[in-house]
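Peer 1: My questions are about this predicted structure, shown below with the sequence.
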Amino acid sequence: MDTKTVRPPADDRSSHSGAVSSYHARTAHRFEAFAQGPESLDWDAQPAPFRHYVGCNTVDLPRLDTFDSTHLRRGFGAIQSAATVQPLDLAHLGALLQLSLGLTAWKSFGPDRWALRANPSSGNLHPVEAWVIARGVPDLVDGVHHYRPERHALSLRAADAPGVEATPSLSIAISSVMWREAWKYGERAFRYCQLDVGHALGSLRYAAAVLGWTLAEQRQVGHDTLAHRLGLDREADYPARRQPTAEREEPEVLLSVGLGADAPRLDPVAVAARADEATWFGTASTIDPHPMYRWPVIDDVATRTRRRDGTPAPDRSEQTAIRPNVTPPDQGPAVTDLILQRRSAQRFDHVHVMSRRELRTVLEVLDARLPVPFDVLPEQARVDLVMMIHRVADLPSGLYLVERHNDTDTPSRLADTFAEFSDLAPIPDLPLRELRAISPQVLKRVSRTLHCQQDIAATACLALGMVVPLESALKLDPASYRDLHRAAGLIGQTLYLVAESLGLRGTGIGCFFDGPVRESLALQDQGLTTLYHFTLGKALDDPRIETTPAYTTQKEPTA
């Protein structure tokens, strides 16, 4: 396909870029007011956290505790090295999905009960839905399957017409039920959906690495074609009682899985043809029968950031695979354990001090050149970090610039921005540059204020903001708005797991005052902004909350 002819005309790109910039400004939190959202929430009428399709055959997947999965246990420090390529069968497909998108526990407090998942989500609302497109997998019909995390099962949505291809293949797709986030967060929800997609990409990449598999985004398959392949454009299959947009799903990402070789490149024409020839089954369950609000700006920004078929593959020239010096191979906690035990901290010990060694480990696994998980989304290399360090041994509290390329001999891309604060001398033995020393009391107060008065930003050992060149990126491609948010979520997923490996916990923060943050970091005149913030520290668990296993031993009957 001729990729030179598929870009929107320049005037369309300019119009879309301007509209996306306006959306970002419109949905900023300010000291004077938060972004527009619902005036009240009825928690008893929360959107359904799980979707299923009535009238589809469902196959229960093997869980990690139902077969010998000891061969999948790899130390966190060894995840960057090549692993034995596992066969494509139901057991290992189940492992991929359980370790990336499955449930990890149930929590309960009084009459309330909620699920935790391997992929974290803003407000634990989980807009992400996952799809499997399979061919030649034993005991699985060729076609499109919807993943049901609450049951760890696949429902056949479309059976493909018989083909002549003999090679087994696997693709994973992600869509978003944007209403789940909009129900609580209003107009800012599109941002959070993209952050959640980034977390899902990270969780999928880590799970694939455990299996010796690789992932490659199929960006040349446009959003409309992906929607067609997944059946998301079949309006009759998504009935709505009141508001159609509350029931619809937004196509997000298509990933091709590599099994011992590079992941194959998919042809958009062939992808669409498969959907046309397939036999479809099922009707979507209801997400929200009585939505109280509408946020048209979310649908508008989604439309303006979609890509067409034939989009060129992203530039990976900034990324060179390296092997970090984190921990010796096969030592340290197993990645599978870290994934299943990952939690978001709700409170931090306000006196715990992170060691310098622990901070060095965190910074090493954030190196932009690492293949896992960063090779799944090249835009992550455009994300820099500014860190508010509260309590790290042998480091004064203050503001620091993180060098994600881990090369302190090369000036940071943000060095000119922060030159007024200091000469940006590197910290010995750490890929950090000190920007400004700030007293602990002042830093604690400022950090809490900037993060919507949230204590976790002030009581953590450190908080950080993910800085991106949003203005220049949008001028080139409005769809980069999705990519940069996803890149931030991808980095957040890495922070969650490295925190767990150190006996610490992390928490992603999507609520911060956009303008004041830029002013505090001197970003307002540089075309730079922060898209996502994160905290790390020693978590304090609430003993009143009960934890129970993610899955019972008794399987539900097939629907």
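Peer 2: Structure's in. What do you need? Numbering: from 1, shown residues only.
Peer 1: From now on I want contacts and neighbour counts done on CA atoms only, so please keep to that.
Peer 2: Noted.
Peer 1: how about Gly489, what does it touch?
Peer 2: 194-199, 202, 532 (CA atoms under 8 Å, 6 or more residues apart in numbering).
Peer 1: let's go with 7 Å and repeat that
Peer 2: The contact partners of Gly489, by CA atoms under 7 Å, 6 or more residues apart in numbering, come to 195-196, 198-199.
Peer 1: does the most centrally placed residue in the chain sit in a helix, a strand or a coil?
Peer 2: With the centre of the chain defined as its mean C-alpha position, the nearest residue by CA atoms, centre = their mean is His199, 1.8 Å away. On the three-state scheme (DSSP: H, G, I helix; E, B strand; the rest coil), His199 is labelled helix.
Peer 1: So it sits against Ala488, correct?
Peer 2: No: the pair His199 / Ala488 is not scored as a contact, 8.4 Å apart, by CA atoms under 7 Å.
Peer 1: Name the residues contacting each of the two.
Peer 2: Counting by CA under 7 Å, 6+ apart, nothing touches both His199 and Ala488.
Peer 1: isn't there a helix covering Leu99?
Peer 2: Yes: looking at Leu99 with three-state DSSP, it is inside a helix.
Peer 1: Please look at it and Ala207 and confirm they touch.
Peer 2: Yes: in terms of CA under 7 Å, Leu99 counts as a neighbour of Ala207; the distance is 5.6 Å.
Peer 1: Just the element for the residue sitting furthest away from the middle of the chain, please.
Peer 2: Here the centre of the chain is the reference, and by CA atoms, centre = their mean the most remote residue is Val164, at 35.6 Å. Taking DSSP states H and E as the definition, one finds Val164 inside no helix or strand.
Peer 1: Can you tell me how far it is from Leu204?
Peer 2: 29 Å (CA to CA, to the nearest Å).
Peer 1: same deal with Ala82?
Peer 2: Relative to Leu204, and taking CA to CA, Ala82 is found at 16 Å.
Peer 1: before we go on, here's another structure to hold up against the first:
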Amino acid sequence: MTVGALAYHERTAHSPRSVREGGHGLNFDNKPTPYKEYTALPARPLADRIRPPQQPALAAVAEPTPDGDPSRERRPTRETLTSLCYYAAGITKVIDRRGRSLRFRAASTTGALYHVDLYVVCNDLEGSDSGGLDAGVYHFDPRTLSLDVLREGDYRGVLANASADEGVADAPLSFVATSTWWRNAWKYGDRTFRHAFWDSGTTLANLLAVAHALDYRADIVTGFADRPVADLLGIDPEREAPLELVPIGAGDLAPESERAVEPIDPDTAPLSPTEKRFPLIHEAWSAGALESGSDAEAWRTSTPAGPVGTRDPGDGERVALEPVDSETASSRPLHRTIRRRGSCREYDREPISLRKLSTVLDRAVRGVPMDVRRGAEQRADPDASGGPARREDEPPLSFVDPYLIVNGVDGLESGTYHYHPAAGELERLRAGEYRREAGHLALDQQLGADAAVCVYFLTDLEAVVDALGDRGYRVAQLEAALTAGRLYLATYAHRDLGGTGLTFYDGVVTDFFAPQAAGQTPMFLYTMGRPA
């Protein structure tokens, strides 16, 4: 049995009534561990030294590819892999509170439950003083900054066959992001399938920024045969499922791999005393699953050339953004920004500047380098290079629209806006202060009311599913979440700004931004302002 994307989204929508009647207490004695722990696998330490990406964070998040060159052929090393793992999913902050140590990861995730894991499939990687890394399939363990060895040998061909993607085929290493459902569903129940893409999106925003800062090609592959990838990792999609592939760099083609891999089922430590299953999550995941690499290629190349799920600009007054140039912008390095990043727990209502808001939006909302966008470009321009770079006449976002509630920006009238990133303009929808409404939309959380700006990403989900099938739901969620992940980085590149993601009342948000957003549904909410 499967539940389609539209039905799943509707069944997991928040409304004031559903939240009021659906609340349940949390059993902290049964809270799952935020780590996946293999009990009998060998491990390989990563490099002794973490190479910090020195490029300014604002530059790293703004680059869809290194120097705009999608064909750069650089081979990542063991040291590269160490930096990528650490700054995407490593433990970057430890805070002692009330007698216990709280370990925070590099990227924000819902409830700090860290249900997204990274796996690595690689060829032999060279190293420096600490030596190289043999070809294999590995699981990244953030507790020890090491790799659990799942398979020895070059299995990149399995990913290449599953995706039918040239970038995966010649990448020396690829990441696979997964979600272990129970680690998030303990608190959020069936909404975890949404959170899988929210949280992998923020994680991959870090991963892409670090890869590009270190001058490696990297983009995201959303179209692949799911079962072969799950089998390669030795995971059961009813419990843990693959979400995205991220090829890094370029080099020799992966070896041919026509036969199915030998099954593995390595033992892992229990996540909690009682692990519960949520069938709706697996049904929603199954509805968008692909069977083969040829299916993935057909799905990818069926993507319409233009945007899907977005709305054309209206006739409202336009306000031009005022981003600073690269010479004037914050030069805070990416590695320091990632270490500084948090999830703001309280905002001061002191306003932020229009120039800083403009700079954050300008750098972060530039589109996501995904295979579905690339496929559309190649059909629109047969001479396209095949990489993830965006054509000049293509919109920065393909599947979601950013809408803003502005309540505290010097030089910008309070009100609601529709952001048009290609033009660098805000279209005013309504004037006025909407703090009370902003708090209500954000599940009646004070953070929404106190934030200087609330950025909602909305899409016409029916149009997306009609064009891309149920797997299109993943793409729309991911584009919104990864863009929000870049908003996090661009926000925390500024010393006096903070931000956080919040959840929301789905239908109430749609109504609030109507008529411009009629027929659209919210995918993600990001808030920013001055931390109290």
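Peer 2: On my side now, so go ahead. None of the values given here were measured: they were computed from a predicted structure.
Peer 1: quick revisit: so for Ala82 and Leu204 of the first structure, which residue has more residues nearby?
Peer 2: Leu204 (25 against 12; other CA atoms under 10 Å).
Peer 1: Nearest residue to that one in space, please, no chain neighbours.
Peer 2: Leaving aside its chain neighbours, Leu204 of the first structure sits nearest to Ser100 (4.9 Å; criterion: CA to CA, 6 or more residues apart in numbering).
Peer 1: and if you look at Tyr496 of the first structure?
Peer 2: Gly506 (5.3 Å).
Peer 1: so is the alignment partner in the second structure of that neighbour in a helix, a strand, or just coil?
Peer 2: Taking TM-score structural alignment, Gly506 of the first structure has Gly499 as its aligned residue in the second structure. Look at Gly499 of the second structure: counting by three-state DSSP, its state is strand.
Peer 1: And Leu531 of the first structure, by the same measure?
Peer 2: Following three-state DSSP, Leu531 of the first structure is assigned to strand.
Peer 1: Flag every buried residue along stretch 217-231 of the first structure.
Peer 2: By neighbour count with 16 or more other CA atoms under 10 Å, stretch 217-231 of the first structure contains the buried residues 217-231.
Peer 1: how long is stretch 105-120 of the second structure from one end to the other?
Peer 2: End residues of stretch 105-120 of the second structure are separated by 18 Å (CA to CA).
Peer 1: how about that stretch, aligned to which bit of the first structure?
Peer 2: Residues 117-132 of the first structure are matched to stretch 105-120 of the second structure when aligned by TM-score structural alignment.
Peer 1: Centre of the chain to that stretch, how far?
Peer 2: 9 Å (CA atoms, centre = their mean, to the nearest Å).
Peer 1: and what of stretch 222-229 of the second structure?
Peer 2: 18 Å.
Peer 1: just stretch 326-334 of the second structure next, same as before
Peer 2: With CA atoms, centre = their mean, you get 23 Å for stretch 326-334 of the second structure.
Peer 1: before we move on, the earlier item: show me what the residue nearest to the centre of the first structure lines up with in the second structure.
Peer 2: By TM-score structural alignment, His199 of the first structure lines up with Thr202.
Peer 1: Next, count neighbours for the closest residue to that match other than its chain neighbours.
Peer 2: Using CA to CA, 6+ apart and skipping residues adjacent in sequence, the residue nearest Thr202 of the second structure is Gly485, 4.2 Å away. Per other CA under 10 Å, the neighbour tally for Gly485 of the second structure reads 28.
Peer 1: Equivalent analysis for Asp401 of the second structure, please.
Peer 2: For Asp401 of the second structure, using other CA under 10 Å, the count is 25.
Peer 1: and the residue nearest to Leu504 of the first structure when sequence neighbours are not counted, what does it touch?
Peer 2: Sequence neighbours aside, Lys538 is the residue nearest to Leu504 of the first structure in space, at 5.0 Å (criterion: CA to CA, 6+ apart). By CA under 7 Å, 6+ apart, the contact list for Lys538 of the first structure reads 348-349, 352, 504-505.
Peer 1: Now with 8 Å, please.
Peer 2: Counting by CA under 8 Å, 6+ apart, Lys538 of the first structure has contacts 348-349, 352, 460-461, 503-505.
Peer 1: Could you do Glu479 of the second structure as well?
Peer 2: Glu479 of the second structure neighbours (CA under 8 Å, 6+ apart): 201, 367-368, 397, 399-400.
Peer 1: Try it again at 10 Å.
Peer 2: 197-198, 201, 367-370, 397-400, 457, 485, 523-524 (CA atoms under 10 Å, 6 or more residues apart in numbering).
Peer 1: What does Val176 of the second structure correspond to in the first structure?
Peer 2: Residue pairing (TM-score structural alignment): Val176 of the second structure is matched to Ala173 of the first structure.
Peer 1: do you know how far the nearest residue to its match once chain neighbours are set aside is from Ile456 of the first structure?
Peer 2: Among residues not flanking Ala173 of the first structure along the chain, Leu254 sits closest, at 4.4 Å (CA to CA, 6+ apart). Distance, Leu254 of the first structure to Ile456 of the first structure, using CA to CA: 35 Å.
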